[in-house]
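Peer 1: no letters, just coordinates:
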């Protein structure tokens, strides 16, 4: 039976794709472990692992974590009778054997001191040859436990990956045929023989243990039977549980589609196409925020500064210098931007582009820079919010989000009971419902009309003729340019460059728009550089695992 820890790893791996991969590409096709119990209580172990490598490799690894009160000694390795060099790092043994694109079989030999626990009536070998810290899959795992001599009085069973795998042979040898074993699984084995087979072993505890072992075996068998019963029950329920939530999700999707369709029908009834540049329902920065789904970057910040020039609050003194004309603005975010650029970064109402670099070159200003930028962004979003362009349906989204939590326990139950297809589907449904709850919103009629008008402008702007552009009023040209620059669309940017090329520079009627075209990139580059300089970075790290088998033992396999 899989542990919850292993299940958590599986679920996490499905939701968040792994970011690390093994340095060596390999598989372990066959593994055979022979444990020869000695009359003195030690255990001579021979392991044979067949690896298939794709690409270059330096060798294999074997982690051998001893149980409490035991030791692992005399570790050696061979290939076809030839001894191989071993490098030890705590419980990790690196067997050096270089090669490329090969199938190799390595034998590992070692002795477990005090591996057999001796009691007054029985002696047991209770051992984890691998545990959940193992990072490799075993294609076919077989473990053989050999008694010191032929015997017929044997108790044997396995746990987790070794469950239902014990076969007691005539001579007393126990074969644990586990087959395929995934990484991250435990697989403790337990074999008990008559104590008379170990006359030279030290008594672990002078008390009987046979009945306790039999009770543990019976308890495990009951657990396994109960597990099988629950597995059958959940297997039968899974299609209905998954089906109910699939229908629930489909109902939500249909509801969302109907909501949007109703808005579009009303928009079609009310909509009047703009002549070319739509009239402003709200400020240009707020319009850009709405059209860019709330993304306010250096392009929008540049557009906001140019919009202050367009509205006459700020005057362009030269290519890189601006000064404040009026501090009384229409919107709070305009006031914040003026205070930030012209009085905190600039000086007494004058802002040079170079001031931005000087300000952000000082590391002590970085936190303040981002706080002021966030304050401006928040004020822009507040303006958008005031216009009720989107119905976020908070109550419905909360209900959907809470209902998605119901799916999570089923995903865990399916995983615990090794019903991986229903588990995967439940996880997908859980994620889909969460995404729906987080993202579902419907534009209001007002929002849909505004969106449609500016989308039409975006489609028409790249194809406007030079004559039609010249026929526009200067204020319309400025709005068109500022919006297209802030949107940061490749086609619109290309059109702006074309307009710059064809404008007659000596025509005074075009002086304002030409100035906008010329300084926009300068301002944007400075804002972009300042954002980069002020940006912070983070880092993450990880920790290794340890032995989780019976008695603190365990192990695993790998390659390098």
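Peer 2: Sure thing, it's come through. All values reported here derive from a predicted model rather than from experimental measurement.
Peer 1: rest of the way, CA atoms for contacts and neighbours
Peer 2: Fine.
Peer 1: would you list every one of the helices in the stretch 251-400 of the chain?
Peer 2: For the stretch 251-400 of the chain, the helices identified by DSSP state H, counting those that start in this stretch occupy 284-291, 298-310, 332-338, 353-361, 366-386, 394-405, in order along the chain.
Peer 1: of all those helices, which one comes closest to residue 213?
Peer 2: Each of the helices of the stretch 251-400 of the chain was checked against residue 213 via Cα to Cα, and the shortest separation belongs to helix 394-405, namely 41.2 Å.
Peer 1: and the next helix-or-strand element following that closest one, what other elements does it pack with?
Peer 2: Elements were assigned by DSSP states H and E; along the chain past helix 394-405, the next helix or strand is helix 407-416. Contacts defined by 3 or more Cα pairs under 8 Å, 6 or more residues apart in numbering; DSSP states H and E place helix 407-416 against helix 4-15, helix 420-439.
Peer 1: in JSON lines, list the helices of the stretch 251-400 of the chain along with distance to residue 244.
Peer 2: Listed next are those as JSON lines, based on distance: least, Cα to Cα, whole Å:
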{"stretch": "helix 284-291", "distance to residue 244": "36"}
{"stretch": "helix 298-310", "distance to residue 244": "45"}
{"stretch": "helix 332-338", "distance to residue 244": "48"}
{"stretch": "helix 353-361", "distance to residue 244": "55"}
{"stretch": "helix 366-386", "distance to residue 244": "36"}
{"stretch": "helix 394-405", "distance to residue 244": "12"}
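Peer 1: between those, which one is nearest to residue 2?
Peer 2: Shortest separation from residue 2 across these is recorded for helix 394-405, at 23.0 Å, computed as Cα to Cα.
Peer 1: and residue 112, which of the three is it?
Peer 2: Applying DSSP: H, G, I helix; E, B strand; the rest coil to residue 112 yields a three-state assignment of strand.
Peer 1: now do the contacts for it.
Peer 2: Counting by Cα atoms under 8 Å, 6 or more residues apart in numbering, residue 112 makes contact with 42-45, 66, 70-73.
Peer 1: in addition, the following structure is provided for comparison:
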């Protein structure tokens, strides 16, 4: 069975890893700002020059002095910066002023034949938003060959240190109705190129362009569009450029198709794994049914003293290991058996209770406390807390765990081991299948946005139905055997009686000897003080002083300590203190981006914040 589980775990792990490989992005160094949206508008002129407007919006997660932008000019005939504008948050648009003093609103331009770098000084803080617009005039971006005009340009270069989001690049030619306009874009394969020949416009969009990645635009159109262009080359270019782009487009389409089939394969594998795991699990549970028992008639209120110890009573009623309330109940029971004496100690604001050893101890936790804490076979709750605070070796928790284990061993006789194992396995099955359902629903986005939305809704419906079904099945698996069901039924009625103690006259139910036996159980259920207060009302202080010999000084002696709560709280505090345990167009029409590069000019442009 372990080998089979290991096999399915390995398969699931491989599929999860493959899913992240398919949908994951390369890890980039984190910057304390994002850029969204990013817009570039290129207005091509008749002479082959272009007016470029570059607009980006920064979202800052830290304080910065300003931002900068680099415009690569390699491969063209030069250019100049014509304007810088910015807007901080909801303020008005401000025009930058050329200066070298670094004051807010100033910009500094450094330029050579390879690039222009613009530094805009404007102090921003964490949470600020700033939109910056740069305008450039670039000369000679178009080449007129004998048979075609060409624009081949990395509009977005590799100099960006952060991902650009919601990217849109618009190139408007100086003429409309260009029937022979062709365009290709190289960059992320998720991008799209829209060629509008009627308007003489090309629009490129991509949701995210990763850091240090480029978007390259390659346009071919008749030379008459840029008729006055002096940047001419006396050779033919059209066929070679078309062949180059056709090859790149085929390669991109092949990669895109491979990616699609890989995504489909991952999704199909998850569906098969989900169905297979679900069918295998159903078959296993069908072949290994739970043991069935006849349930006793529920008891509403029980006034009988349980036939088990207070700690075991709390453990069985909760179906888990005993807690500090249960230990407090055991301490009161030990006092009732005269194994220990509980003595109030008035000490100003630090009133406490002293536990005095009278003889052999049946409680292992108490036995170790008497041996290691306090002196003269006694210790106070104050000393218990202090010991826990300085318990570097975690002894106190070890003693408590050993005591819990001893109670758990006795409780085993009341449980059905087969059903408990079945319940534990069902929890693992529920978690495993839930993870597969969620993973499969998430993987549906690999097939597209529409499929993703359908997958998420369907996955949610399946997940809810699955949890309801498993929950009903789980509740019908009895953790207790026949003996345990009877005992738990009595304990449930007994605890309900203690909770509803205010509705009864305790003096009419039994004498104080009975209630002295009940008080340790009330402490184990965290209800000791509630019961003690009710006894005071029904019996009167004189009767309590005479007949409630063991517990009267503790509950009614004026110490101001609710004993059951004091014991449990002291134990919890001490134990916690001791705990030392984070597709691309081949023809040049509209379509997806291509990979590779057509060798366009530029490529070093970029920017960021400083």
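Peer 2: Everything's here; your move. The structure displayed is predicted, hence computed values, not measured ones.
Peer 1: compare the helices of the stretch 251-400 of structure 1 and give me the one nearest residue 514 of structure 1.
Peer 2: Using Cα to Cα, the nearest of those to residue 514 of structure 1 is helix 298-310, at 12.4 Å.
Peer 1: what about stretch 286-303 of structure 2, start to end distance?
Peer 2: Its first and final residues considered, stretch 286-303 of structure 2 spans 41 Å by Cα to Cα, to the nearest Å.
Peer 1: how about the helices in the stretch 451-600 of structure 2?
Peer 2: 482-499, 506-509, 512-524, 528-539, 541-547, 552-555, 563-578.
Peer 1: with distance to residue 383 of structure 2 and mean neighbour count added, can I get these in a markdown table?
Peer 2: A markdown table is the format used below for the helices of the stretch 451-600 of structure 2 (distance: least, Cα to Cα, whole Å; neighbours: other Cα atoms under 10 Å):
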| stretch | distance to residue 383 of structure 2 | mean neighbour count |
| --- | --- | --- |
| helix 482-499 | 31 | 20 |
| helix 506-509 | 36 | 14 |
| helix 512-524 | 21 | 23 |
| helix 528-539 | 23 | 18 |
| helix 541-547 | 29 | 14 |
| helix 552-555 | 18 | 18 |
| helix 563-578 | 9 | 21 |
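Peer 1: among those helices, which is nearest residue 174 of structure 2?
Peer 2: If you check each of the helices of the stretch 451-600 of structure 2 against residue 174 of structure 2 by Cα to Cα, helix 563-578 wins as the nearest, at 76.9 Å.
Peer 1: give me the mean deviation of that closest one from structure 1.
Peer 2: Superposed on structure 1, helix 563-578 of structure 2 shows a mean distance of 3.4 Å to its aligned residues (mean Cα distance after the TM-score superposition for structure 1).
Peer 1: gap between that helix and the chain center?
Peer 2: Once both centres are worked out by Cα atoms, centre = their mean, to the nearest Å, helix 563-578 of structure 2 turns out to sit 34 Å from its chain's centre.
Peer 1: got it, and stretch 278-295 of structure 1?
Peer 2: Distance, centroid of stretch 278-295 of structure 1 to centroid of chain: 33 Å (Cα atoms, centre = their mean).
Peer 1: quick one: end-to-end distance for it.
Peer 2: Across its full length, stretch 278-295 of structure 1 reaches 21 Å between end residues, using Cα to Cα.
Peer 1: for it, which residues meet the burial criterion?
Peer 2: Within stretch 278-295 of structure 1, the residues scored as buried using 16 or more other Cα atoms under 10 Å are 278, 283-291, 294.
Peer 1: ok, stretch 404-413 of structure 2 next?
Peer 2: Judged by neighbour count (16+ other Cα under 10 Å), stretch 404-413 of structure 2 contains these buried residues: 404, 407-408, 411.
Peer 1: kindly report the same for stretch 62-77 of structure 1.
Peer 2: 62-67, 70, 72, 75-77.
Peer 1: contacting residues around it?
Peer 2: Contact partners of stretch 62-77 of structure 1, identified using Cα under 8 Å, 6+ apart, comprise 83-86, 91-95, 106-115, 127, 129, 547, 550-558.
Peer 1: now swap in stretch 180-192 of structure 1 and tell me
Peer 2: 2-3, 6, 122-141, 145, 154-163, 174, 210, 548-550.
Peer 1: check stretch 413-425 of structure 2 too.
Peer 2: Contacts of stretch 413-425 of structure 2 with the rest of the structure, by Cα under 8 Å, 6+ apart, involve 290-291, 316, 474, 477-485.
Peer 1: helices of the stretch 101-250 of structure 1, residue ranges please.
Peer 2: With DSSP H, counting those that start in this stretch applied, the stretch 101-250 of structure 1 shows helices at 210-270, listed in chain order.
Peer 1: quick revisit: nearest to residue 411 of structure 1 among the contacts of residue 112 of structure 1?
Peer 2: Ranking these by separation from residue 411 of structure 1, with Cα to Cα as the measure, puts residue 66 on top at 35.2 Å.
Peer 1: that closest one and residue 553 of structure 1, how far apart?
Peer 2: Plainly put, residue 66 of structure 1 is 5 Å away from residue 553 of structure 1 if you go by Cα to Cα.
Peer 1: what of residue 76 of structure 1?
Peer 2: Here the criterion is Cα to Cα. By it, residue 76 of structure 1 lies 20 Å from residue 553 of structure 1.
Peer 1: any idea what residue 406 of structure 2 aligns with in structure 1?
Peer 2: With TM-score structural alignment as the matching criterion, the partner of residue 406 of structure 2 in structure 1 is residue 379.
Peer 1: so who does the closest residue to its match other than its chain neighbours touch?
Peer 2: If the residues on either side of it in the chain are set aside, residue 379 of structure 1 comes closest to residue 333, at 5.0 Å by Cα to Cα, 6 or more residues apart in numbering. In this structure, residue 333 of structure 1 makes contact with 376-377, 379-380, judged by Cα under 8 Å, 6+ apart.
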